[in-house]
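> generate coordinates for the sequence data below:
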Amino acid sequence: MATIRIPPVLRPAVGGERTVSADGSTVREVLDSLVGAHGELQSQLFGADGDLNRFVNVYLNDEDVRVLEGLDTGVGEADTLVILPAMAGGAPRP
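Sure, this is the predicted structure:
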């Protein structure tokens, strides 16, 4: 099982956990397993086309999966995925 690090903004959807484990041999399979256990994450991670939302970054052992093989990137049992939603906001500049 791969380990998935969950950012604070998504933790309510996984019962407040900082990390969860999920099965799969690719990034897509691991994330599908995560969504299968925590369905609320579906719309937060994936668009209607089944690809990652453009504002969601996923890293496999500190490498952005978009520069690897995307959702088809292979995942081993000792690997760690990190989900980082892009953040926006703040005060406008004067």
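
> drop to CA atoms for contacts and neighbour counts, all remaining ones
Noted.

> in contact with Val75, which residues?
Residues in contact with Val75 (CA atoms under 8 Å, 6 or more residues apart in numbering) are 2, 24-27, 60.

> one more to line up against the first:
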Amino acid sequence: MVEVHLWSGLRSLTGGQQVVEVEAKTTGELLRELVRAHPQLQGPIDAGVSIAIDGRVIASGLTETIPEGSEVYLMQRLRGG
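Next up is the predicted model:
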């Protein structure tokens, strides 16, 4: 099980939960399971998110492994310019 900390803008889409748990071994599985558990997250995820695993931001790539016991955050994708 992976505990995913959500940025504040997503919490209203998960019934106010700050942390949700999903079964996932990769970043792609994580996003799929989040949408399966909370379908209303589909729009924000499609719009672009970043996943931070133990402080390292994974901006793209759905095959990144999530080590057991990792600290995982789902964040709004930061865009530079």
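
> same check for the contacts of Val75 of the first structure, but in the second structure.
On the basis of both residues aligned by TM-score structural alignment, their matches' CA atoms under 8 Å, what survives of those in the second structure is 24-27, 60.

> can you flag which of the contacts of Val75 of the first structure belong to strands?
With DSSP state E as the criterion, strands contain 2, 60 from among these.

> wait, which of the contacts of Val75 of the first structure is closest to Arg11 of the first structure?
Ala2 (17.4 Å; CA to CA).

> residue contacts, the closest one?
Residues in contact with Ala2 of the first structure (CA under 8 Å, 6+ apart) are 21-24, 30, 75-81.

> show me where the second structure has strands.
So, for the second structure - with DSSP E - the strands run 2-6, 19-22, 49-53, 56-58, 72-76.

> next one: the helix ranked longest in the second structure to chain centre, how far?
Criterion DSSP state H: the longest helix present in the second structure is helix 27-37. Relative to its chain's centre, helix 27-37 of the second structure lies at 8 Å (CA atoms, centre = their mean, to the nearest Å).
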